[in-house]
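Asks: fold the following for me, if possible:
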Amino acid sequence: MSDILIVDDERDIRALISDILKDEGYTTRLAGNSDECMEQISAEPPAMMILDIWLKDSQMDGIDILKSVKRDNPEIPIIIISGHGNIEIAVAAIKQGAYDFIEKPFNIDQLLVVIGRAMETSRLRRENTQLKKREVNAAEMIGASPGFRAMVSQLDKVTKSNGRVMFNGPSGSGKEIAARYVHANSLRAEAPFVVVSCAQIEADRMEEVLFGRESPERGIEPGLLEQADGGVIYFDEVADMPIGTQSKILRVLVDQQFLRVGGAEKVRVDLRVLSSTSRDLEQEILGGRFREELFHRLNVVPVFVPSLSERRDDIPVLADHFIDVLNATQGLPRRRLSEEAAALMQTMVWPGNVRQLRNMIERILILGDGTGEIDVREVPSEDDRNTDGEGRVVLSGSLAMLPLREAREAFEREYLLTQINRFGGNISKTAQFVGMERSALHRKLKSLNVVTMTRAGGRIARIEDEMDESTTAAE
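Replies: Take a look at the predicted model:
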């Protein structure tokens, strides 16, 4: 959301600011007096406002509008502008909740910097508000595969403690959902759950966003740590936190107190800290990009969140869950997967994990005809690239160049790997599906150098020569 409402009684000023912002990719709405301003806000609150103090032929001046908006929509950041500015007006505006004060004629670069920061503040406030509204559903753990249930069992052991937990797993696998599950079932469930998106916050803004700031002119602006007091602070993708900020966060973990930017008095907080990463933090430490002391402070209880490929049994139930959610939140049709569509999804590669599955379901519901089961032909698949217009299989260049025996072995190996992983490493189910005796399947796997291994409580198949022998476990 980048919608900015510009309120000024001078048409030329409104047009100038609007043109500048449109060039920067923002959308704008304009109001020339207080009545137009309040009508615009009633119709749809903007992401941010630029508001002139003096408005000719208006029932309310800028300060009156500021008070009204902050009373009913406190999350909207408001930048005050005035051609008759002085320090008293600026202080009065800030005390009433204005984000900043800029005097006309303004410097365009300065205006854009302030607007960028205000929009970031607006985004963070909206995200936290939306996340609080979705907290119950967001903490719901969907799945019954062995690896997934093993993870949930581990989470249940840490919910009632105050210990720090670090979630490690690939992007899109559901690390934040796991963190919310811990919070929702903890003794702090009624307290705030505040997300710090380390990868999305600009490095030079990180400390101000975390610790807040204070000044004689602007007063006190609490940061995310202060907003989370009594509850949980969740560092999403903590490896993206600037190295300088890491040192200060380490001190917060030790002392449970900090200084706001520009402040002189320490602020005490009571926090439970959860964090997540999709990177190998030990490698980040070796590369000098992450502090080893902070890693040990955060990694008290490590929890691995399995990828979707390691919990393929859960794909049909996850798909049904996303269909219900999208029906409730977006009004998309409530359909169900056919058995063939579910089977195809279980054999696919999911680099984006659960997030990718949700996006695919949303795409199918939007583009589909809205009736009946979801047919296998509606499922986007990389297999589509390997068929011609008549549905015949088109061999890849590498496979087409192999002798028949080697090509058959390569196909059989890939096919059986796909089926074993589809059934979560269950050899009996795989044998039944492919039409082989269990013992015959074992012999075939051995001849193809395919082995199964345990990970996150479930089993997955790999090619033996791609693995360290110490980690393999032949079925």
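Asks: only C-alpha atoms for contact and neighbour calcs from this point on.
Replies: Will do.
Asks: who's in contact with G370?
Replies: G370 is in contact with P333, R335, counting by CA atoms under 8 Å, 6 or more residues apart in numbering.
Asks: in a helix, it, correct?
Replies: No - in this structure, G370 is coil, not part of a helix, as judged by DSSP: H, G, I helix; E, B strand; the rest coil.
Asks: mind listing what's buried in the longest helix anywhere in the chain?
Replies: Determined from DSSP state H, the single longest helix within the chain is helix 108-133. Going by neighbour count (16 or more other CA atoms under 10 Å), the buried part of helix 108-133 is 111, 114-115, 118-126, 128, 131.
Asks: tell me which residues touch N168, please.
Replies: So N168 contacts K175, S276, T277, S278, R279, P302, V303, F304, V305 (CA under 8 Å, 6+ apart).
Asks: name the nearest of these relative to A144.
Replies: Nearest to A144 among those is V305, at 13.9 Å by CA to CA.
Asks: residue contacts, Y234?
Replies: Y234 neighbours (CA under 8 Å, 6+ apart): A179, F193, V194, V195, V196, V273, L274, S275, S276.
Asks: now, the most widely separated pair of the residues you listed?
Replies: The largest separation in the contacts of Y234, counting by CA to CA, is between F193 and S276 at 14.5 Å.
Asks: quick check: chain neighbours aside, which residue is closest to R289?
Replies: I243 (6.4 Å; CA to CA, 6 or more residues apart in numbering).
Asks: separation between the one you found and H442?
Replies: According to CA to CA, to the nearest Å, I243 and H442 sit 50 Å apart.
Asks: likewise for I81?
Replies: From I81 over to H442 the distance is 76 Å, taken as CA to CA.
Asks: who has more neighbours out of the two?
Replies: I81 (24 against 18; other CA atoms under 10 Å).
Asks: pretty sure that one contacts G62?
Replies: No - counting by CA atoms under 8 Å, I81 does not reach G62; the two are 9.2 Å apart.
Asks: tell me how many other residues crowd R358.
Replies: Neighbour number of R358 under other CA under 10 Å is 21.
Asks: wait, is it part of a helix?
Replies: Yes - under three-state DSSP, R358 falls within a helix.
Asks: can you tell me the closest non-neighbouring residue to it?
Replies: F322 (6.1 Å).
Asks: Provide a list of residues in contact with that neighbour.
Replies: F322 makes contact with R358, I361, E362, according to CA under 8 Å, 6+ apart.
Asks: please give me the structure for this one as well, since I'd like to look at both together:
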Amino acid sequence: MNDILIVDDERDIRELISDILQDEGYATRMAANSDDCMSHINSEPPGLMILDIWLKDSQMDGIDILKTVKRDNPDIPIIIISGHGNIEIAVAAIKQGAYDFIEKPFNIDQLLVVIRRAMETSRLRRENSALKKREVQSAEMIGGSPGYRTMIAQLDKVTKSNGRVMFTGPSGAGKEIAARYVHSNSQRADGPFVVVSCAQIDPDRMEEVLFGRENGERGVEPGLLEQAHGGVIYFDEVADMPLGTQSKILRVLVDQQFLRVGGADKVRVDLRVISSTGRDLEAEIDAGRFREELYHRLNVVPVAVPSLSERREDIPLLAEHFLEMLHAGQGLPRRQLSEEAAALMQTMTWPGNVRQLRNVIERILILGDSNEVIEVREVPGEEERRDDSEGRVVLSGSLATLPLREAREVFEREYLLTQINRFGGNISKTAQFVGMERSALHRKLKSLNVVTSARAGGRVAQLDDDGEEDTAATASVAG
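Replies: Model (predicted):
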């Protein structure tokens, strides 16, 4: 989309404009009528069009082409030229979306100035469109587990207000994605979304980065707060913000204004503040590392982002999303998970949460087989789980030393713990997968002293440490 399409029924005019533009370094294409013009646009949209109003032997005149192109390709700037120019035609063309109108015979220098401006407009529109698409993708919420749906319902309420939001949850769980979701679905969606990575900024430079500075030689250097004006400022891992900066941010939240470093005039800003932390801020307050008043200012709407282990049902869906995203964005092979590989991933531990899952998927696509389907053997860290070369299951040392009855009980307990957690504590789904009646599964769980407990919107299976009390808990969960 970097070339220029010249549409004019006069061959001499087409070739003259084309020669001039090629001398200036532009690539050009030419069309003599509306059919040729639309054929060029449909095959490869140009970066800019120079379009004559009057076209002989054409089904469409210039205004008709202008309407069609702006409807289907609104980002293409169109310069209208005409030898019968009058104010009515110019106004009609501009109303239909033309970038500018130039009357024949035109001044070459004037035409080149307009073309340069229009091409710059085209480039900026494409870049802006690409950024918007990336933001929408980065704000896409993937998941259908009960706990995750509950969180999204909270976020949908939050988007309707301008209140401050505090996201809590482990590293890699998707706190920034949730923050971007709030931004992209709010009234500030057209404004900036500026990230302050509190853990990565040198504490000695934190205030300069946030507030900007005024320097006699370099002039004004806006900070991140100023850049976020009209949109959202997102404090990632806010617990890592230095205490001195915390007090100044507190004043910004109260006054919506601040001084640049080295400046004398106050800068007013209109911001929505969203923050996140993976730490216990109340413990940080008790330890004197975080200001209690700032905590209460930021924590107007607290939202907990569940870890991946609390939403295992979402792992296949997330994996498929990353497979498609990495194919489209990085050109990695288009592949899909086998049911066995997806089931295995649901049983694995994920200390790095969603970020770790994405990295595992990327590693599989880069280093894995060329087959269309991803098999269990390709899942990283699965080597110790594989069968040996003769097809026998390799037992762990502890299990191999037990009598058959005890070994069976240990296996059944671990197997059912894994399956219940895999299905987010859903007894019905677990029973269906393992091939048992629901009531029989309840009896088996009770005999193995396995109970389920509510946690973060889902249920987690665990061992019963004191039979009588936890047996009652099993019954209440199973009911």
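Asks: TM-score of the superposition?
Replies: Once the chains are laid over each other, their TM-score by TM-score structural alignment, normalised by the length of the first structure reads 0.68; 348 aligned residues with a CA RMSD of 2.7 Å.
Asks: that older thread, identify those among the contacts of N168 of the first structure that sit within strands.
Replies: Among the contacts of N168 of the first structure, the members falling in strands (DSSP state E) are S276, T277, P302, V303, F304.
Asks: possible to save those as a markdown table with distance to V394 of the first structure?
Replies: Putting those into a markdown table (distance: CA to CA, whole Å) gives the following:
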| residue | distance to V394 of the first structure |
| --- | --- |
| S276 | 42 |
| T277 | 39 |
| P302 | 45 |
| V303 | 42 |
| F304 | 39 |
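Asks: tell me the one of those nearest A43 of the first structure?
Replies: S276 (39.1 Å).
Asks: which one is the closest one nearest to, not counting chain neighbours?
Replies: F167 (4.5 Å).
Asks: looking at the contacts of F322 of the first structure, which one is closest to G435 of the first structure?
Replies: For the contacts of F322 of the first structure, the nearest to G435 of the first structure is I361 (30.4 Å; CA to CA).
Asks: can you give me the strands for the stretch 301-450 of the second structure?
Replies: For the stretch 301-450 of the second structure, applying DSSP state E, counting those that start in this stretch gives strands covering 301-304, 336-337, 373-374, 450-455.
Asks: would you mind finding the most buried of these?
Replies: strand 450-455 (a mean of 20; mean count of other CA atoms under 10 Å).
Asks: other residues contacting it?
Replies: By CA under 8 Å, 6+ apart, the residues outside strand 450-455 of the second structure that reach it are 310, 413, 417, 425, 445, 459-464, 470-471, 473-474, 477.
Asks: now the buried residues of helix 108-133 of the first structure as JSON lines including distance to T371 of the first structure?
Replies: JSON lines is the format used below for those (distance: CA to CA, whole Å):
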{"residue": "L111", "distance to T371 of the first structure": "51"}
{"residue": "V114", "distance to T371 of the first structure": "49"}
{"residue": "I115", "distance to T371 of the first structure": "46"}
{"residue": "A118", "distance to T371 of the first structure": "44"}
{"residue": "M119", "distance to T371 of the first structure": "41"}
{"residue": "E120", "distance to T371 of the first structure": "41"}
{"residue": "T121", "distance to T371 of the first structure": "42"}
{"residue": "S122", "distance to T371 of the first structure": "39"}
{"residue": "R123", "distance to T371 of the first structure": "37"}
{"residue": "L124", "distance to T371 of the first structure": "38"}
{"residue": "R125", "distance to T371 of the first structure": "38"}
{"residue": "R126", "distance to T371 of the first structure": "35"}
{"residue": "N128", "distance to T371 of the first structure": "36"}
{"residue": "L131", "distance to T371 of the first structure": "32"}
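Asks: just flag the most distant two among these.
Replies: Distance extremes for these: the farthest pair is L111 and L131 at 30.0 Å, using CA to CA.
Asks: distance between the longest helix of the first structure and the chain's centre?
Replies: Averaging C-alpha positions (CA atoms, centre = their mean, to the nearest Å) puts helix 108-133 of the first structure 17 Å from its chain's average.
Asks: same check, this time on stretch 469-479 of the second structure
Replies: Per CA atoms, centre = their mean, the centroid offset for stretch 469-479 of the second structure relative to its chain is 40 Å.
Asks: what does it contact?
Replies: Residues outside stretch 469-479 of the second structure that contact it (CA under 8 Å, 6+ apart) are I427, H442, K446, N449, V450, V451, T452, S453, D464.
Asks: specify which member of those is nearest to I374 of the second structure.
Replies: The shortest gap between I374 of the second structure and any of the contacts of stretch 469-479 of the second structure belongs to I427, at 28.3 Å (CA to CA).
Asks: in the second structure, what residues pair with stretch 17-24 of the first structure?
Replies: Alignment note (TM-score structural alignment): stretch 17-24 of the first structure is unmatched in the second structure.
Asks: hey, where'd the helices end up in the stretch 301-450 of the first structure?
Replies: All helices of the stretch 301-450 of the first structure, identified by DSSP state H, counting those that start in this stretch, fall at 315-330, 339-347, 353-367, 397-400, 404-422, 427-434, 438-447.
Asks: just want the angle from the first one to helix 353-367.
Replies: Between the axes of helix 315-330 of the first structure and helix 353-367, defined by axes from the mean of the first three to the mean of the last three CA atoms, to 10 degrees, the angle is 60 degrees.
Asks: helix 315-330 of the first structure vs the second structure, mean deviation?
Replies: Helix 315-330 of the first structure differs from its equivalent in the second structure by a mean of 1.0 Å after superposition (mean CA distance after the TM-score superposition for the first structure).
Asks: brilliant, that's me finished.
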